[in-house]
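[1] Got a predicted structure here, sequence first:
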Amino acid sequence: MTTLVTQLSAVPTARGRLPVLGHSLSILRNPLDFMDSLSEYGDIVRIYLGPRPAYLVTTVELIRHISLNEDLWRRDELAESIKEICLNSVNILTGKEHELRRRMIAPAFKQARLAEYAVITAEIADKWADGMRDGSDVNLMESIHSLVLETVSSTLFTGDFTEHAREQIRIDIPWLLTEVIRRGSLPARVRKSRLVANWRFARRSARLRAAIRAVVVAYRLQDADRGDVLSALIRHTDKATGATLSDDEIIDELILVMAGGVGSQASLLGWILHETMSNPVVAAKVYGELDEIVGSGPVEPQHLASLPYLRMVVRESLRMWAPWVSTRTADGPVTLGDVTLPDGAIVAYSPYMVHRNDDYYENANVHDPERWSADRVSSAEKSASLTFGIGPRRCPGNHYSVLAISLQAAAFFTRWRPVPDANFVVTPSNKDFVLSPSKLPVRLARR
């Protein structure tokens, strides 16, 4: 015990801790600046979520140790933040339950399914890009959120009878997602005291789950494969155990796909458009490649294989705007480097902070798509890539996410040469685990 106390006391505490609130206000107000400041403290730094300490690791080596040793951790903090909306989704399950659930949802993201989703995604993206007006002033983030909501809900389930559920998704998911981030950043005492916000969260969660449940029941009665995510989840039986997913388990996974899609995909697509518009050299190469391969459109899934520069732009944007935080809870004493943490200790890490560290990426704060070209990319850069996680917790929908935002970016730039508002400075907004551009005001010029 003396050794443990001595080790923990040697871990430095980040500056700016407030009574009761700890570092929660810094995290909520400006998470990127706060995260950027932490690497100077060494491999592990103590931060406070209210009165409770959390131990943030700053090196890829320790992050890989956390991610590749899943049996050492629980997901208590995340589970508490989302317990009304998701009861037992794959992102909060642990151990054998997590392994089984990953096997159960894997068929929804197999290559054959992705090919079907890609066709739907491309059609919606082309229609979205075609529907814009030449010379109009728009906030692209508003347009992007509508696009991603429609795309995600259209790949989840199909049919006229699903429209009520889709409407609830459009109404409730953005608000619920923002509230999850807020709940996760606040101390437990403060979170529990927010009676009205908590009531609204529970009410909206119940309303959304009820709308999705009606669709799940209808699918079971029809017993047909519609080529969507819900069909794959309903029809799969685990070969090793004979297990199938219950209605509540399916609802959990559908909501998880929606939350990840609507929040993260919209944010990442926004950054891809912003980074491309901000660099005339990058934009010229994107336009030239699209003109050669796609021409006047429409964009189709098979085009992506012939758009290597666009793929590098997407990958570089994913690097620069990776998730800003991820947490675990120690399941028993856990040793990280020279420090042993007690059972129940909160551990955090920031993919964003690692990706912006010059120790891992040369000129890390410069958007440089060609760092991913075959003659420049290094194995060290590949191993430091944390956008979708690594190990057992790697996002199961990562391939679809990249495919979707690549098609959407291609559809937009094939048709439009946007002119950003010179008087507006784009800043990150912390409404998701991937920070989103606050606004993207542009004037559209048809190409």
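    Noted; the coordinates are in hand. Numbering: from 1, shown residues only.

[2] Only C-alpha atoms from now on, for both contacts and neighbour counts.
    Will do.

[3] Residue 273 touches residue 411, doesn't it?
    No. Using Cα atoms under 8 Å, residue 273 and residue 411 do not qualify as a contacting pair, with a distance of 11.4 Å.

[4] the more surrounded of these two?
    residue 411 (27 against 23; other Cα atoms under 10 Å).

[5] Now the more buried one: which helix or strand?
    helix 398-415 (DSSP states H and E).

[6] Just the strands from the protein, written as ranges.
    Per DSSP state E, the chain has strands spanning 44-49, 52-57, 73-74, 137-139, 326-330, 334-336, 339-341, 346-349, 419-420, 428-429, 436-437, 441-443. These are given in chain order.

[7] then this one, side by side with the first:
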Amino acid sequence: MSTATFPLIERKGHWLTGCLRAFREDRLGFLAESARIAPIVGFRLGHRRVYLISHPDLIRDLLVTKHRHLARDPLVRRILEKTLGVGLLTSEGEEWKRHRRMIAPALHLQQVRGYADSMARRALALTERWHDGQQADVEQEMDGLTLSIVTAALFRVDSTTHTATVAATVPALQAIATRQFDRLLQIPDWFPTPEYRRQRALSDTLGRIVLEAIHRRRASGADGGDLLTMMVHMTDAETGARLSDEEIRAEVLTLYLAGYDTTALTLTYVWYHLARQPEIAARFHAEVDAVLGGRPPGFDDLERLPYTRMVFKEALRLYPAAYLMVRAAAEPFDIGGHRIPANSVLMTSPYAMHRHPDLWEDPERFDPDRFAENAERRWHTFKYFPFGGGPHICIGNQFALVEGPLILATIGQRYRFALMHPNQQLELEPQITLGPKGGMPLRLHRRTPAREAA
């Protein structure tokens, strides 16, 4: 725990709205600029009092040492509950502990190991549908792939009939949630606005897909060896309680949605930078060719693919899908030598920290060599934290760190990616997750692994 006093600087804004307009119009720029101003920056978003925490020691205090002083931000919780119900991202206290305790074993690294072959098979199947010279929105391609993987690996549900529905529904819900978060005045849920009705309809669509799967599993009694089976049959070792259908629905939706969109975005950014930087692409392709020789990768290959993992980690650094973490002060507490009033909003931004010039050399440059020889093990824990930290660290982080490199290695043996035109630029769109504005159009070029060609 840090006992030092850190500077706290106030950002002034409009007398009524505070910094809401600047936050809404350029959220990423506002966060990055504020992080460079001081380790603690105070400002208002409408009537809400906010503190942005931007020093590794203080972020550790916030997420680890003093997490008991924090609660879900009421606004974020309200918005997410309308889509997900009460699950890991929205529950609190003992309820959250019980759910986390029951679900965590299904996402332990040894359990994830059993999903690896399915990940590679589905990535290979995707490449077999592509053709040389094809133009594609790679974000959509990665969305479909990771959606099929998380469905098969975690729920053993055939996603083919639902992929298009889910892929269209999630971005629409994200756009609605972002607008709700940015509003100066919140509209009561009981007021039947067209936006609220659409949000409810979209959420009900996702809920029906999941509840149908739960009911089929209960009716069959079959053990699919997956998370859904575990949730249907498990009892809490401490309380003996079981999860209700609605609780399972909320957890499935939470993991289902969080488990595909975030990894798909990271993969999208990798392909974009490999298309922009041929020297990095050449080194990546050479590694997967040398290690795999044309065969699909497996879990045990990951240690032999260090550069592939470095490329994935660097994309997580520059483009953390969870670019902003928001909590609320459940009670007054001290951090960095300052008293934080109850009900204040506490924010920290992996995006801003991962691009902070005091922490990174040439922070805007995509450079996988930052992670050479597992360099992150020697860093401050909260210099690089794409999955958060403390008790609320992303429960699916091991799944993502296996899935991402396996997909890169599988696809990278058979395809390389090119920009649509030399001046193609990436524009980011921060909603609930950090996506590319307008998708990611790239050209696909078939390649043959070096040993396979020989």
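    Happy to help now that I have it. Remember, it's a predicted structure, so these values are computed and weren't measured experimentally.

[8] quick one on the thing from earlier: looking at the strands of the first structure, which is nearest to residue 82 of the first structure?
    Among the strands of the first structure, strand 326-330 comes nearest to residue 82 of the first structure, with 13.8 Å by Cα to Cα.

[9] with the second structure superposed, average distance for that closest one?
    With the two structures superposed, strand 326-330 of the first structure lies on average 0.7 Å from its match in the second structure, counting by mean Cα distance after the TM-score superposition for the first structure.

[10] what does stretch 176-185 of the first structure give?
    Looks like 2.6 Å for stretch 176-185 of the first structure (mean Cα distance after the TM-score superposition for the first structure).

[11] Where does that stretch end up in the second structure?
    Residues 173-182 of the second structure are matched to stretch 176-185 of the first structure when aligned by TM-score structural alignment.

[12] Verify the contact between residue 63 of the first structure and residue 57 for me.
    Yes. Proximity of residue 63 of the first structure to residue 57 meets the contact threshold set by Cα under 8 Å, at 6.8 Å.

[13] Please enumerate the shared neighbours of the two.
    residue 349 (Cα atoms under 8 Å, 6 or more residues apart in numbering).

[14] quick revisit: format the strands of the first structure as CSV; extra columns: distance to residue 206 of the first structure and mean neighbour count.
    Output for these, formatted as CSV (distance: least, Cα to Cα, whole Å; neighbours: other Cα atoms under 10 Å):
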stretch, distance to residue 206 of the first structure, mean neighbour count
strand 44-49, 28, 24
strand 52-57, 30, 21
strand 73-74, 25, 22
strand 137-139, 32, 17
strand 326-330, 26, 20
strand 334-336, 37, 16
strand 339-341, 37, 18
strand 346-349, 29, 24
strand 419-420, 40, 18
strand 428-429, 27, 18
strand 436-437, 27, 23
strand 441-443, 35, 20
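
[15] Dump these to TSV, plus distance to residue 7 of the first structure.
    Output for those, formatted as TSV (distance: least, Cα to Cα, whole Å):
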stretch	distance to residue 7 of the first structure
strand 44-49	11
strand 52-57	12
strand 73-74	20
strand 137-139	50
strand 326-330	16
strand 334-336	10
strand 339-341	5
strand 346-349	15
strand 419-420	51
strand 428-429	36
strand 436-437	37
strand 441-443	50
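
[16] Which of those sits closest to residue 227 of the first structure?
    Nearest of the strands of the first structure (Cα to Cα): strand 436-437, 30.7 Å.

[17] Show me what that closest one is packed up against.
    helix 266-278, strand 428-429 (3 or more Cα pairs under 8 Å, 6 or more residues apart in numbering; DSSP states H and E).

[18] roughly how far out does the last one sit from the chain middle?
    To tie it back to what came earlier, the one meant is strand 428-429 of the first structure. The chain centre lies 14 Å from the centre of strand 428-429 of the first structure; the measure is Cα atoms, centre = their mean, to the nearest Å.

[19] Identify all contacting residues around that strand.
    In contact with strand 428-429 of the first structure (Cα under 8 Å, 6+ apart) are residues 435-438.

[20] Just give me the mean distance for that strand relative to the second structure.
    Relative to the second structure, strand 428-429 of the first structure is 1.3 Å off (mean Cα distance after the TM-score superposition for the first structure).

[21] How about stretch 137-145 of the first structure?
    Counting by mean Cα distance after the TM-score superposition for the first structure, stretch 137-145 of the first structure comes out at 1.8 Å.

[22] could you give me the residues in the second structure that the lengthiest helix in the first structure aligns onto?
    Across the first structure, the longest stretch assigned as helix under DSSP state H is helix 195-222. Mapped onto the second structure using TM-score structural alignment, helix 195-222 of the first structure covers residues 193-220.

[23] From the chain's centre, how far out is that stretch? Work that out for me.
    Worked out by Cα atoms, centre = their mean, stretch 193-220 of the second structure lies 22 Å from the chain centre.

[24] what's the answer for stretch 402-422 of the second structure, then?
    Taking mean C-alpha positions (Cα atoms, centre = their mean), stretch 402-422 of the second structure and its chain are 19 Å apart.

[25] what does stretch 172-186 of the first structure give?
    With Cα atoms, centre = their mean, you get 13 Å for stretch 172-186 of the first structure.

[26] Name the residues that touch that stretch?
    21, 24, 27-28, 49-50, 77-78, 80-82, 191, 201, 204-205, 208, 258-259, 262-263, 430-433.

[27] and what of stretch 205-221 of the first structure?
    Counting by Cα under 8 Å, 6+ apart, 84-85, 161-162, 164-165, 168-169, 172, 176, 230-231, 234, 247-248, 250-251 sit against stretch 205-221 of the first structure.

[28] same deal with stretch 419-427 of the first structure?
    By Cα under 8 Å, 6+ apart, stretch 419-427 of the first structure touches 277, 437-445.

[29] buried ones in that stretch?
    420, 426 (16 or more other Cα atoms under 10 Å).

[30] For that stretch, what is the spacing between the initial and final residues?
    Length of stretch 419-427 of the first structure, first residue to last, Cα to Cα, to the nearest Å: 17 Å.

[31] Understood, closing this out.
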